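*Asks:* no sequence on this one, just coordinates:
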């Protein structure tokens, strides 16, 4: 099972739109690898859509229909990114189970 004995949230939904989960002892099985590849594809697509958004939003003559289309694409990409982050976050080891870290230099947080 994944850390914290949780099911893995998969990067796709079922036919009824409900989330899909995977129960697995490790992350090396076929479905785990398929999910990993799907997540990478989703994140890559999101990065491309973000680049397109930056171009469209700097164009003073952009068509309102293009902005609406872009908003839909950005919404889907954000949904995918949140799902990937949720899935990966659930698979992180619980802080109580982490090995103690060596004391190294502290890096202050940036101001603001």
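*Replies:* Nice, I can see it. Quick caveat: nothing in here was measured; it's all calculated off a predicted structure.
*Asks:* use CA for all of it now, contacts and neighbours both
*Replies:* Noted.
*Asks:* All the strands of the chain, residue numbers only.
*Replies:* 8-13, 19-22 (DSSP state E).
*Asks:* Identify the residues contacting residue 94.
*Replies:* 3-4 (CA atoms under 8 Å, 6 or more residues apart in numbering).
*Asks:* And it, how far from residue 23?
*Replies:* Residue 94 sits 18 Å away from residue 23, going by CA to CA, to the nearest Å.
*Asks:* How about residue 10?
*Replies:* Taking CA to CA, one finds residue 10 at 10 Å from residue 23.
*Asks:* want to compare, so here's the second one:
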């Protein structure tokens, strides 16, 4: 089992929006691969949403309902991207610490 500071933040939330973590040393395990796949989907969806958002924001005839829906979708995508970035940042920091300790 991994130490608390080595837990992987997963790209989905648990009940009540609480963060979910994975404790494993197996980066090729089922849950690690599932998390990697979900992260890739979330990042791809955020990228596509950003492409779609620009025309809506540039459209002077866009109504409040369209803009409200876009804002909600962008907020959800931003939440997902931040969770992915946090998870990857935590794993990168942990890996760097291990490399430094081993002299790499």
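*Replies:* In hand now; what should we look at? Just so it is clear, the model here is predicted, and its values are computed rather than measured.
*Asks:* Give me the contact list for stretch 59-71 of structure 1.
*Replies:* Outside stretch 59-71 of structure 1, the residues within contact range by CA under 8 Å, 6+ apart are 49, 53, 56-57.
*Asks:* Closest one of those residues to residue 16 of structure 1?
*Replies:* Set against residue 16 of structure 1, the nearest of the contacts of stretch 59-71 of structure 1 by CA to CA is residue 49 (26.2 Å).
*Asks:* from what I can see the closest one touches residue 73, true?
*Replies:* Yes - at 7.0 Å, residue 49 of structure 1 counts as touching residue 73 under the criterion of CA atoms under 8 Å.
*Asks:* if we can go back for a sec, which members of the contacts of stretch 59-71 of structure 1 are classed as buried?
*Replies:* Using 16 or more other CA atoms under 10 Å as the burial test, the contacts of stretch 59-71 of structure 1 include 49, 53, 56 as buried.
*Asks:* Now tabulate those residues in TSV and tack on distance to residue 30 of structure 1.
*Replies:* Compiled in TSV, those are given as follows (distance: CA to CA, whole Å):
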residue	distance to residue 30 of structure 1
49	29
53	34
56	39
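*Asks:* Tell me which of the strands of structure 1 sits most buried.
*Replies:* Most buried of the strands of structure 1, by mean neighbour count (mean count of other CA atoms under 10 Å): strand 8-13, with a mean of 20.
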